[in-house]
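Novice: Sequence plus predicted model, see below.
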Amino acid sequence: MSVSTDQGGLRARKKQRTRSGLIEAGVDLFLDKGYDATTIDEIAAQVDISPRTFFRYFAGKEDIALAKGAALDDLVVEALRARPAGEPPLPALRHAVLAMVRESAASEGVGRFLHTQHLINKTPTLLAGNLRRAAETEERLTAEIAHRQGVDPDADLRPRVLVGVVYAALRIGMEAMCADPSREPERMIELIGQAVDLATAGIPETWDTDPRRW
């Protein structure tokens, strides 16, 4: 390995550590002080960088608060793409969503994950950004399901309906977990899996050739 390549790798790792540090520090401050009361100067100070340097990594506080959600969005899309090509759309999407939930619980802990979601839901600016991000992710998943099924998502509504139903069930499962005293990862996975199964109970694994029916 050349010296320049090694230095480039070191710089990339340092940038990633700084970015991760900003996300962790920002979320900690948001949960402790509240989103509106936290300043960019305070977040930057937690990782010993200047506010000017902060903007090399993020456009603002909103990007910090939504960063982990964006990473999980990428994870669920990648998980869907990694499912076997011949697997029907419903089980493929179910597996991908639960893989994302399992990763989020393992990396953050259920309590912190739920507290962050609650923060987003009660903060209008973050809620709007989160809804935009969720809509974009649903579009990506819809396109992937349509590709797997060999259909046009503009002419065949089933990929979009399937993704919408599963994501509505994901939200309901998360709300049920917020009301549950347990903070065990397996309990969250169980509740979300149950919500997805209830929501999709009438959707067959193998689709009809007619786009007007399953």
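Specialist: Good, I have the coordinates.
Novice: Please count neighbours and contacts with C-alpha atoms only from this point.
Specialist: Noted.
Novice: just checking, what packs against the helix ranked longest in the chain?
Specialist: Longest helix in the chain, counting residues (DSSP state H): helix 3-33. With contacts defined as 3 or more CA pairs under 8 Å, 6 or more residues apart in numbering; DSSP states H and E, helix 3-33 has these neighbours: helix 40-46, helix 61-82, helix 110-122.
Novice: Run through who's touching the first one.
Specialist: Residues external to helix 40-46 that are found in contact with it (CA atoms under 8 Å, 6 or more residues apart in numbering): Leu22, Ala25, Gly26, Leu29, Ser50, Pro51, Phe54, Gly60, Lys61.
Novice: thinking again about what came up before, as CSV, the helices and strands packed on helix 3-33 with distance to Asp154 and mean neighbour count would be great.
Specialist: Putting the helices and strands packed on helix 3-33 into CSV (distance: least, CA to CA, whole Å; neighbours: other CA atoms under 10 Å) gives the following:
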stretch, distance to Asp154, mean neighbour count
helix 40-46, 42, 17
helix 61-82, 20, 18
helix 110-122, 31, 17
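Novice: closest one to Ile203 among those helices?
Specialist: Proximity to Ile203 (CA to CA) singles out helix 61-82 among these, at 18.1 Å.
Novice: continuing past the closest one, what's the next helix or strand?
Specialist: helix 89-108 (DSSP states H and E).
Novice: Return the set of buried residues in that following helix.
Specialist: 89-90, 92-105 (16 or more other CA atoms under 10 Å).
Novice: The structure to be compared is supplied as follows:
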Amino acid sequence: MAPVDETRATGQPGLRERKKRQTRAALSQAAIRLCVLHGWADVTVEQIAAEADVSVRTFRNYFASKAEAIAASHLERMLLIADDLLARPAGEPLWDSLRHAVLGRFAPPGEPQDHAPHNERWRAGVRLMLTEPALAGEIAKAGAAAQQGLAAAVARRTGTDAERDVHPKLVAAAVAAGCAVAVEHSLRADETVPLGAVLTQVLEQLAAGLPVP
């Protein structure tokens, strides 16, 4: 999906790459916002482009569909987690670094995590949007690409080989699955639960080897 080779190769994206990623992110966030608030069927590509203040042609240059646009946010966030992992102190334990990287992108410090009652409409809208069949395939593709990017970062961090060694792939798969479980739990819990708290619990359990409760 995202053309991220420049960033992965140099560790720092160039100006052109940063602008492209910013445009992709703006379009993706616009698609999510409109589909959550107005419903999947009532949102068009034209509306998404207008919301992001770009042309429909620009939208088409980045995405083939609104489903792909929505899934791009997941891919971008996971690739940023991979970048953040590589930026953590070299001597820091891997799972501590992963916890900081994941929480920094899913639950940034200072961002409200209390899910106030007026946000219930948003939570309900996200739950409904995620049931769209057209979105499932794109999320799966984005997840596979995200997992590959995170595995490459784990390999660099641990001095292993992302192609030949199972460890970086396993860690990336565990983190990706843990993030998905945390998001789903936070969205579907009867009582609103801050995502950051759920993610912290998930990552602590993964780091401990998933001990039996």
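Specialist: That came through, no problem. Quick caveat, the model's predicted, so the values are computed rather than measured.
Novice: quick revisit: tell me which of the helices and strands packed on helix 3-33 of the first structure lies nearest to Pro153 of the first structure.
Specialist: Using CA to CA, the nearest of these to Pro153 of the first structure is helix 61-82, at 16.5 Å.
Novice: And the contacts of that closest one?
Specialist: Residues outside helix 61-82 of the first structure that contact it (CA under 8 Å, 6+ apart) are 22-23, 26-27, 39-40, 58, 92-93, 95-97, 99-100, 104, 120, 125-126, 129-130, 133-134, 137, 140-141, 144.
Novice: Can you pick out the most distant pair from the buried residues of helix 89-108 of the first structure?
Specialist: Taking CA to CA as the measure, the buried residues of helix 89-108 of the first structure reach their widest spread between Pro89 and Ala105, a distance of 24.4 Å.
Novice: Give me the distance between His38 of the second structure and Glu138 of the second structure.
Specialist: As judged by CA to CA, to the nearest Å, His38 of the second structure and Glu138 of the second structure stand 20 Å apart.
Novice: which one of the helices and strands packed on helix 3-33 of the first structure lies closest to Val161 of the first structure?
Specialist: The minimum distance between Val161 of the first structure and those falls on helix 61-82, with 16.4 Å, by CA to CA.
Novice: now that closest one against helix 110-122, angle please.
Specialist: Here the directions of helix 61-82 of the first structure and helix 110-122 differ by 120 degrees (axes from the mean of the first three to the mean of the last three CA atoms, to 10 degrees).
Novice: Geometrically speaking, which residue is the centre of the second structure?
Specialist: His74 (2.9 Å; CA atoms, centre = their mean).
Novice: what's the spacing between that residue and Leu199 of the second structure?
Specialist: Look at His74 of the second structure and Leu199 of the second structure: by CA to CA, they are 15 Å apart.
Novice: re earlier: so what corresponds to the residue nearest to the centre of the second structure in the first structure?
Specialist: In the first structure, the residue matched to His74 of the second structure (TM-score structural alignment) is Gly69.
Novice: try Glu163 of the second structure
Specialist: That one, Glu163 of the second structure, aligns with Asp154 by TM-score structural alignment.
Novice: Need the three-state assignment for that match.
Specialist: Following DSSP: H, G, I helix; E, B strand; the rest coil, Asp154 of the first structure is assigned to coil.
Novice: ok, now which ones touch Ala25 of the first structure?
Specialist: With contacts defined as CA under 8 Å, 6+ apart, Ala25 of the first structure is in contact with Ile43, Gln46, Val47.
Novice: Which of those residues sits closest to Gly202 of the first structure?
Specialist: Checking the contacts of Ala25 of the first structure against Gly202 of the first structure with CA to CA, the nearest one is Ile43 at 47.5 Å.
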